[in-house]
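K.L.:
dropping the sequence and predicted coords here.
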Amino acid sequence: MRRALSLLALALAGCAVGPNYRAPKPAAPAQYGEAEAPSSAPAADLNGWWHAYNDPKLDRLVAIALADGLNVKLAATRIGEARAQERVARSQFFPQINASGGVTSERFSKNAGFSSIAQALGDGGASGGSTGGSGGGSSGGIALPGGFITTYAAGFDASWELDVFGGVRRQVEGARARIEAAVWNARDAQVSLVAEVVDDYMAMRLAQERETIARQEVDRQTRNLQIMGENAKVGLTPQGDIIRQRAQLAQAQASVGPIVAEGKAEMHAIAVLLGKTPDAMIVELSVPRPQLPAPPAVPPGLPSDLLRRRPDIRAAERNLAASTADIGVAVADLYPRFNLTSMAQLISTALGNLFTADSAQVMGAAQATFPILDFGRRTGTVTLRKAQADESYVQYQQTVLGAFRDVEDALIRIRTEQQRNVALKAGVVDAQRALQAVDARYRTGLVDLTSVLDAQQSVLSDRDQLAQSDAQLRRDLISLYKALGGGWDGMPAVDGPSAKPMTPDYSAPKHK
C-alpha cells in the first residue's frame, strides 16, 4: 500500500494543472503600406543607428545616457525585483527547516489542584533534590508546590508542502516569464532613452541653427541701418525709410530671445536624461557644432521582423505568459494540499545531560487538507486570473498594432517631409534671387524700401522654415529608428537573463 501511494505521488508530481502557455501569432501584413521598398527589402541594420549623424558629441551623450540614465537604472531595479520574486517562488519546492533553542522556567502554585499529588510524590522521594525556588522542590522532574522547574530544549523542525498539482511550478513559470518581461522592458527603456536623447539633441541643434540665422539677420539689418543713416546725411535716404528700418531691426532682435530659451530648455532636457542636474551640460552643449549631414535612408524591412525586434512586443508577450501561469496557480488551489512535518529535539531539565541520547524527542506527521466550502473564493480567483490573462492578451494585440502604426506613421511623415524639404530649398533659392533683384531696383530708385524689406523678410522666413524642415526630417528618421526596434541588441546589456531570449512557437493561447 505504501509503495502504491508513493508511485501515485510521483505520477501526480509530473503534472501541473492549468493551461499550458502557447504564445500568440499575430497577423502581420506582407509589407508596410507606406514603404517604397519592395517586400523583399532586407531588415534595417539598427545597431548604433545614431552614429549615422557622424557627430562625436552625440555619440558621447548617448554613451553617458546608456550608462547613467535613470530610466535604464529604474528598469534594472525592476529586473532585480523580478528575480527576487522568482527566488521566493522557487524556494517553495523545498522543505522549510528551522532551528530552535530555549530555556523555560516555571513556578508551580501552592494552591493549584494538583498540589497534593505533587506533594505526595515529593514526600515519596526521599532522595529527591530541589531544582530551585523557595518553599518547594522537585523529584523526577516534578516540582513541589511553590517550587519551580527549568527545562532546556534544542532542535530542528521542518515542514514541506508537496507540489502534487504543480501550483509551485506554475508560480516559478510565471516568475521567470516576468523576469524576461522586465529584461525586455529594460531594453525598451534603452531604445526610448536613446531616441529621446537624439531627438532632444536635434531639437537643440535646430534652436542653435535658428539662433545663428536670427543673429545673422540682426547683423544684416544693423548694417543696413548704418548705411541708410550715412545716406540720409547727404539726403539720399528719406527719414521714413530709416524709421521703418529701425522697426525691422527691433523685430529681428526680439526674435532671438525665444529661440535661445528653446535651445537652453533642450539642454536641460538632455542633462536630465543623462542623470545630471539641468544646468550640468550648458557649457559643453553651447559650443557650436558643424552642420549635421543628412542621415541615410532606412529600409524598414518586413513587418514580421518587427515582432522579433520590438522590445515592447516581446515584453507584452512575456507578460501574457506570466498571466497564463497565474491561472495554473489559482487552479491548483482548488485541489487538496499535502504537508509533511517533522521535529527533532533534545529536551532535559538539566543542561548537563541535554546533549545525550536519552534527551532525544522526535515527532513526524503527514497532513492532507481538502477544500470543501469557501463560498466561491477559490473559483472566483480562477475566474479573475483568466480575465487578467485575457486582458494581457488584448494588451499584447494592442502593442503589436501600435508598433505597426508607429512604423507606418514614421514612413509617411518622412516621405511628405522630404517632398516639403525639396520645395523649401527651391523656395530659398528663389527668395534670395528675388531679394537681389529688388535690392538692385531699390538702389536705382525704381522701388521704395518697403519692397526691399518684404523681400528680406521672405528670405529670412524661408531659411528658417528650411532649417526646421531639415531638423524635422532628422527627427522623423529618429521616430522610424525607434518604431523599428531601435537596435537594442547593439546596446550594453541591462543585467539581462543568462538564457538566450525566447523565440516563441506562435499559436493562439487556450485557457482551460
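P.N.:
Okay, I see it. Numbers count the residues shown, from 1 in each chain.
K.L.:
from here on, contacts and neighbour counts on C-alpha atoms
P.N.:
OK.
K.L.:
next, the buried residues of stretch 228-238.
P.N.:
For stretch 228-238, burial by neighbour count (16 or more other Cα atoms under 10 Å) applies to Met228, Gly229, Thr237.
K.L.:
tell me where the chain has strands.
P.N.:
In the chain, strands defined by DSSP state E lie at 96-107, 138-139, 142-143, 148-162, 337-348, 360-369, listed in chain order.
K.L.:
among these, which comes closest to Arg187?
P.N.:
Ranking the strands of the chain by distance to Arg187, with Cα to Cα as the measure, places strand 96-107 first at 36.6 Å.
K.L.:
so the closest one versus strand 337-348, what angle?
P.N.:
Taking axes from the mean of the first three to the mean of the last three Cα atoms, to 10 degrees, one finds strand 96-107 and strand 337-348 inclined to each other by 40 degrees.
K.L.:
out of the strands of the chain, which gets nearest to Ala23?
P.N.:
If you check each of the strands of the chain against Ala23 by Cα to Cα, strand 148-162 wins as the nearest, at 29.2 Å.
K.L.:
okay, one more to line up with it:
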Amino acid sequence: MTSLTHKLTPIVIAMLVTGCAVGPDYQPPEVDLATTYIHSNNQRSADSQQHAESNYWWHQFNDETLNKMIADVQQQNIPLTVAAERISMANSYHSIVESFKVPTVNIGASYFNYQLSKNDSMLGSALNPIGDSVGGLPPQLGAMTLSDNQHDGGFVGASIAWEADIFGRLDRQANAAKIRVEQAEIFQNGLTTLITSDLIHNYLQYRGAQERIDLALANVEDQRKTLDLVKKVVSSGYGSELDLAQAQTLLAATESMIPQLETAQQVHKHRLAVLLSEPLSQVDIRLAQHQPLPLMNDVIPTGLPSDLLTRRPDIRIAEREMAAINEEVGAAIANRYPKFFLTGVPGVTAGSFDDLFSSDSIGWAGAAGVSWNVFDGGRGEAMVELHESRFQIAAMHYQHAVDSAFAEVDSALFNYGRAQENHSRIVHANEASDTAVSKAKSLYRAGLIDHLSVLDAQRQQKMMQDRQIAARLQSAQATVLVYKALGGDWQI
C-alpha cells in the first residue's frame, strides 16, 4: 500500500498543478438595440447618470408622507423580508457546494471490548489450551494458549477524504451556486421596485380620491345653495319647474359620486396597510393630514436603450440564468471524466488507556483512488444535452425579456406624453369653464338667460374640475410607470 501511494502521489500532484477543466466558457449575450426610444424627446429625457446622483426620484413629488412610507415599506414589507431570506438560503447553498472542494475531516474516538469464540472453526484452535500432544511442546511447559479470547482497548483518530477537482466539476457547480445568489439579490431589487411602485400607485389613488371627495362635498354645498335659490324663484312665479328639476338632478348626481369615491379611498388605504404590514389604524395616523395630490414636474432620465440591460431586473435575471446554466453544462461534461480521491485515516490504538498516546500506538492508512463511469447507457451524454437545451431556452427567454422591456418603455413614454398633453388641455378647458360660469351668472342676473343655462355651465365647470384632478392623477401614474419600466434605482 505504501509503495502504491508513493507511485500515485506524483501523478495526482501533477494533475492538480496543471488542471484540465472542461466545458464551455461563458460569453455575455450581445443584443442589437436602437440608439433612442421612439417616443422619447429632449423635453422628457435626460442623462440617467446625472439624475442618479441626485435624490431618489420620488422625492420630486415633495411629499414627506410618501417618502416616509416608501422608506418603511422597504424595511417592513413581508414579501421583501421573504426575498431577503431567499438570499440567505442561496448563500447557504453556495457554502454547501463550496465545501465539497476542500477535504472532509472527521474526528472520532471509541472504546472496544470483544470476545472470540473458542469453538470458531478458524480461530478456535489458537484460543484453546495445547499440550505436548499438540505442537510437540515438552510436558514441563504444561498446557498453554496461543491467544486470549478476550480483548479491549481504545482508539482516537481521524478520517480524511478529498476529491481532487481535476476537470472542474466542483468548480462549475460552485460557480452556478454563486450565480444563483446573484439572481436572488436581483430578484429582491426587482421586487423592491414592484412593491415601491405599488405603494406609490395606491398612495396617489388615495390622495386623488380624497381630493375628488373634497371637491364633490364643496360642489354639493354650492348646489344645495343653488337649489334653495331656484326653489325661491319658482315659488315667486319667475322660475320654471324644469329649472327646479335640473337643479335637483345635478345635486343628486354629485351626491351619488361620494360613496363610490369613499369606497375607492378605503380600498387603497387597506392596500397600503397590507404593503406596509401595519394595522389599518396606523395607516389612518399616517394619512390623517389632508394633502393635495402630489404632482411631479421634472425631467425623466430615460437614458439609452442599452441601459436597460443593466437596469431591468427581469433582463438581469435572464442573463444570469444563462450564465448559471452554462456552468451546469460544464459540470455535466466534467462529470463524464474520471474522479480522483485521496483518503487517509491517522490515529492511535492501544489496549490500555495509559499507552494510547505513546509513539508505539500510532497507526495510519492512506489511499489514492480513481473512479470512472465508462458505461452508463448514454445517461451522461443525455445530461449534457439536457443542460445545453436549457441554455438555448434561457437565451431565447433573455431575448424575449429584452424585446418586452424595450416595448414596455416605449409604451410607457408614449402614455406619459399623452398624459401630459391631456393634463395641459384639461387645464385650459377648466379655465374656459370658469369663464363660462362667470358670464352665465352675469347674464342670468341681467335677465338675458334662464337659470337652466347657468346650471348647465356649472355642471360643465364641476365636471372639468373633477377631470382635472383625474388628469393630474393620470400624469403622476404615468411618471411612476416610466420609472418602473426603466428599472431605475428604487432602493433607499
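P.N.:
Yep, it's here. These numbers were taken from a predicted model, which means no experiment stands behind them.
K.L.:
circling back to that earlier point, among the strands of the first structure, show me which one is buried the most.
P.N.:
Burial of the strands of the first structure is given as mean neighbour count (mean count of other Cα atoms under 10 Å); strand 142-143 ranks first at a mean of 24.
K.L.:
elements contacting it?
P.N.:
Helices and strands in packing contact with strand 142-143 of the first structure are listed as helix 115-124; criterion 3 or more Cα pairs under 8 Å, 6 or more residues apart in numbering; DSSP states H and E.
K.L.:
recalculate using a threshold of 10 Å.
P.N.:
In terms of contacts (3 or more Cα pairs under 10 Å, 6 or more residues apart in numbering; DSSP states H and E), strand 142-143 of the first structure is packed against helix 115-124, strand 148-162.
K.L.:
in helices, which of the buried residues of stretch 228-238 of the first structure appear?
P.N.:
Helix and strand membership here follows DSSP state H; of those, those in helices are Met228, Gly229.
K.L.:
want to throw the buried residues of stretch 228-238 of the first structure into JSON lines with distance to Leu249 of the first structure?
P.N.:
Supplementary listing: these in JSON lines, determined by distance: Cα to Cα, whole Å:
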{"residue": "Met228", "distance to Leu249 of the first structure": "13"}
{"residue": "Gly229", "distance to Leu249 of the first structure": "14"}
{"residue": "Thr237", "distance to Leu249 of the first structure": "17"}
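K.L.:
circling back to that earlier point, can I get the helices and strands packed on strand 142-143 of the first structure in CSV with distance to Glu173 of the first structure?
P.N.:
Conversion of those to CSV gives the following (distance: least, Cα to Cα, whole Å):
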stretch, distance to Glu173 of the first structure
helix 115-124, 60
strand 148-162, 17
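K.L.:
the aligned partner of Val329 of the first structure in the second structure: what's it in contact with?
P.N.:
Under the alignment by TM-score structural alignment, Val329 of the first structure pairs with Ala331 in the second structure. Residues in contact with Ala331 of the second structure, defined by Cα atoms under 10 Å, 6 or more residues apart in numbering, are 21-24, 167-176, 325, 384, 387.
K.L.:
touching, Ala214 of the first structure and Ala250? I think so.
P.N.:
No - with contact defined as Cα atoms under 10 Å, Ala214 of the first structure does not reach Ala250; the gap is 11.8 Å.
K.L.:
who's more crowded, the two?
P.N.:
In this comparison of Ala214 of the first structure against Ala250, neighbours counted by other Cα atoms under 10 Å, the higher total goes to Ala214 at 22 against 14.
K.L.:
that one maps to what in the second structure?
P.N.:
So Ala214 of the first structure corresponds to Ala216, using TM-score structural alignment.
K.L.:
wait, that match sits on Gln260?
P.N.:
No - under the criterion of Cα under 10 Å, Ala216 of the second structure is not in contact with Gln260, lying 11.3 Å apart.
K.L.:
so what's in contact with those two at the same time?
P.N.:
Residues touching both Ala216 of the second structure and Gln260 do not exist when contact is defined as Cα under 10 Å, 6+ apart.
K.L.:
rewinding a little: output the strands of the first structure as CSV; include the columns distance to Val218 of the first structure.
P.N.:
Shown next, in CSV, are the strands of the first structure (distance: least, Cα to Cα, whole Å):
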stretch, distance to Val218 of the first structure
strand 96-107, 79
strand 138-139, 108
strand 142-143, 106
strand 148-162, 81
strand 337-348, 83
strand 360-369, 87
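K.L.:
so which of the ones you listed comes closest to Glu284 of the first structure?
P.N.:
Nearest to Glu284 of the first structure, of all these, is strand 96-107, at 57.8 Å by Cα to Cα.
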